[in-house]
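# Give me coordinates for this.
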Amino acid sequence: MSDNYNHLEAMAVFATVVEEASFTKAASRLGCSKAHVSQLISRLELHIATQLLFRTTRRLDLTEAGKVYLEYCQDVVQISERAAKALVALNGTVSGTIRLSAPISFGEVFLGDITLGFAKLFPEVRFELELDNRIKDLQADKIDVALRATTQLDDDLVAIKVGEWKEYICAAPEYLSNKKPVVFPTDLSSHDCLLNTRNLETTIWRFSNEEGSYAIPIDGKLSVHHFPMLKNALLKGAGVAKLPSYLAEDEIKTGRLVRLLPDYLVEQYPIFVVFPYQKNLPLKVRKFVDYTKTWFSERKQFSEI
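Got it, this is the predicted structure:
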């Protein structure tokens, strides 16, 4: 057999011949001679030592082996086409609309910087932002990509971890000025505590250090499912609360809030970029995911726990 015989090409030609039910039509579609098509099929049958077609002057029929082999030939053609599309996408233009979902406080803090930075690199991209504390069905709501700060992830989503955030126990200096100092987690029992109802165990705050773990019952006078509202209440001296590190750090640096029990680990949560699984991920989504990974990796507060 000639060294220039292309087995994969012959498989693709065989699939085309069957689809067109004609050597002549297949040759026309492929832009080659009928003789070349016939020669490739003959060589293919010789290569696999199996007859694939019954040939008559009027029609072509598949042998039993041909029916089985055809499915694999069609797979070869489809994989080749998908590979070509993937390469086109790789070198294509990043454009179009990205529908993006995130929790409210998360989005308020991060998404402005992330989307504006991405838009500078790829000005033909537009964003539609969905800020909601409910976990959305990305496929049903036609959302391209989402930021999630939770371990509750659907099995049909691709999840890429980009960082982690911690919880801080915080209060305003004005509130603490006439209160009992908080030295140990148990000291919180004598303080006015504010709760975030996003957690199932809102009345139990958990701490750990080198000496062990602690579960402290908390009786909160305010419960709300919105971190920014908790932060505002803290700044007004309403009590003690757990805040995400990304919401509290600036106020702690400026002295508007005090971090309590800094030697105790409270809770930490992974940050994921998630998107629906698909064989050919749109270039705009792939580039945005890569950009978001880089954005978080360049900020130490999301990696230093």
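# from here on, contacts and neighbour counts on C-alpha atoms
Fine.
# check contacts around the nearest residue to Glu124 once chain neighbours are set aside.
Taking Cα to Cα, 6 or more residues apart in numbering, and ignoring the residues beside it in sequence, Glu124 has Ser95 as its nearest neighbour in space, at 4.7 Å. Contact criterion Cα atoms under 8 Å, 6 or more residues apart in numbering gives Phe122, Pro123, Glu124, Val125, Arg126, Lys284 as the residues in contact with Ser95.
# compare with the first, here's sequence two:
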Amino acid sequence: MAIFQTVAELGSFRQAAKVLNLSPSVVSHHISKLEEHLGTPLLYRSTRRMSLTDAGLELLAASQRMTAAAQDGLAAIQRRAKQPFGTLTIAAATPLAQSPYAEAFTRFAQTYPDVHLKIQLDDRSVPLEGSTIDVAIRGRTKELDDSSYKARKLGNLQFCVFAAPSYVHGRPKPHTIEDLADWHWIQSSPISWTDFARSADGTAPERTPKIVATCNNFALARKFVDEGLGFMIETYPLVADDIRAGRLVHLLPRAKLRPIDVYAIYPANSPKDGIAHLFVDFMMNQAWAAEHSFGLR
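Alright, predicted model coming up:
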């Protein structure tokens, strides 16, 4: 139909062939095949001139509408590539609502104002299969469990152990994970005490501290810590400013807890030029991540 439209609008097989970068015989062949398919002539040909039949006039109008719609669609895709738009649904753990992690979402939104960010925060691993989630940001110490999804490692996050000065005051200074067995633990992560201890020195602990509260929300767990109810273990960037300012005490600054790997997980059939890939690339390539203590290395 596009070849027919070009011939009809130019009034010449030879000119149409030149515009389409085809040979005149190929152009004539396509027109003949189209007429054969429709069962009616579309063009009257003579040695001096060419004219359209009634069917040809009707088909030309339909073809022009089709071409215009296709051009509009292609232009829309090109505009989308230059300035992406649409809804991007992201699943992440509740600590990512806190500074400095929240700045990642803010800067993406500022860079791509036509993208509607829909962020779902939950410390449970929400199943991705059958969901509308475009990208999930997850930390793992074991293999990923979303086998039908692709994953790109963003980096890793270092844990630290901290408490409020009011809780630390009067207690003997701890030097190892084992020294915390007599303290009170505000548990905000699903990782067990044994896994934490093994990440520090590779051995299983003989004793476990008393858990005084378990929260699947960082903000609430942090409130318990601020009130002096016990210590907490979380990623260092979340509390770095408070430790530097003296609002929190870093209990084991020399302990090197094994960092947790952080992945961006997205559907395997996610378009490479879609906004999910755009977001992951954005997270991977931002130099400001290190400058603002995003915590990924």
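# so stretch 117-128 of the second structure corresponds to what in the first structure?
The aligned range for stretch 117-128 of the second structure in the first structure is 127-138, by TM-score structural alignment.
# what's in contact with that stretch?
Counting contacts by Cα under 8 Å, 6+ apart, the residues outside stretch 127-138 of the first structure that touch it are 97-104, 107, 115, 144-146, 275-276.
# go on, stretch 219-235 of the first structure?
Surrounding stretch 219-235 of the first structure, the residues in contact under the criterion Cα under 8 Å, 6+ apart are 104-105, 170-172, 189, 192-198, 203, 239-241, 243-244, 247-248, 256-257.
# hmm, try it at 7 Å
Contacts of stretch 219-235 of the first structure with the rest of the structure, by Cα atoms under 7 Å, 6 or more residues apart in numbering, involve 105, 171-172, 192-198, 203, 240, 243, 256-257.
# which residue in the first structure lines up with Arg258 of the second structure?
In the superposition onto the first structure, Arg258 of the second structure corresponds to Glu267 when matched by TM-score structural alignment.
# What does the residue nearest to Glu124 of the first structure correspond to in the second structure?
Under TM-score structural alignment, Ser95 of the first structure pairs with Phe85 in the second structure.
# any idea how far Leu46 of the first structure is from Ala27 of the first structure?
To Leu46 of the first structure, Ala27 of the first structure is 20 Å away according to Cα to Cα, to the nearest Å.
# Tell me which of these two has more neighbours.
Summary of the neighbour comparison: Ala27 of the first structure and Leu46, criterion other Cα atoms under 10 Å, with Ala27 having more neighbours (20 against 12).
# so is that one in a helix, a strand, or just coil?
Classification of Ala27 of the first structure into helix, strand or coil gives helix, according to DSSP: H, G, I helix; E, B strand; the rest coil.
# Trace His155 of the second structure over to the first structure, please.
Heads up, residue 155 of the second structure is Gly, not His. Matched across to the first structure, Gly155 of the second structure falls on Gly163, judged by TM-score structural alignment.
# Confirm that that match lies within a strand, as I assumed.
Yes - going by three-state DSSP, the assignment for Gly163 of the first structure places it inside a strand.
# Isn't it up against Tyr269?
No - between Gly163 of the first structure and Tyr269 there is no contact under Cα atoms under 7 Å: 8.6 Å.
# Which of those two has more residues huddled nearby?
Between Gly163 of the first structure and Tyr269, counted using other Cα under 10 Å, Gly163 has the larger neighbour count: 21 against 15.
# mind listing what the more buried one touches?
Taking Cα under 7 Å, 6+ apart, one finds Pro270, Ile271, Phe296, Phe302, Ser303 in contact with Gly163 of the first structure.
# Not counting residues beside it along the chain, what's closest to the first one?
It refers to Pro270 of the first structure. Excluding the flanking residues, the one nearest Pro270 of the first structure by Cα to Cα, 6+ apart is Glu164, at 4.3 Å.
# Same question for the last one.
Nearest in space to Ser303 of the first structure, with sequence neighbours left out and distances taken as Cα to Cα, 6+ apart, is Gly163 at 5.7 Å.
# now the strands: where do they sit in the second structure?
Counting by DSSP state E, the segments of the second structure that form strands are 43-45, 50-52, 86-92, 115-121, 135-140, 149-157, 159-163, 184-187, 210-214, 231-235, 249-250, 260-267.
# and the fifth one, which residues are buried?
For strand 135-140 of the second structure, a neighbour-count test (16 or more other Cα atoms under 10 Å) marks Val135, Ala136, Ile137, Arg138, Gly139 as buried.
# again, but for the first one
Buried residues in strand 43-45 of the second structure, defined by neighbour count with 16+ other Cα under 10 Å: Leu43.
# That strand maps to which residues in the first structure?
Counting by TM-score structural alignment, strand 43-45 of the second structure sits on no residues of the first structure.
# could you say what helices and strands that strand packs with?
Using 3 or more Cα pairs under 7 Å, 6 or more residues apart in numbering; DSSP states H and E as the contact criterion, the elements in contact with strand 43-45 of the second structure are strand 50-52.
# From the structure, what's the count of residues near Gly202 of the second structure?
By other Cα under 10 Å, 13 other residues sit near Gly202 of the second structure.
# Lovely, talk soon.
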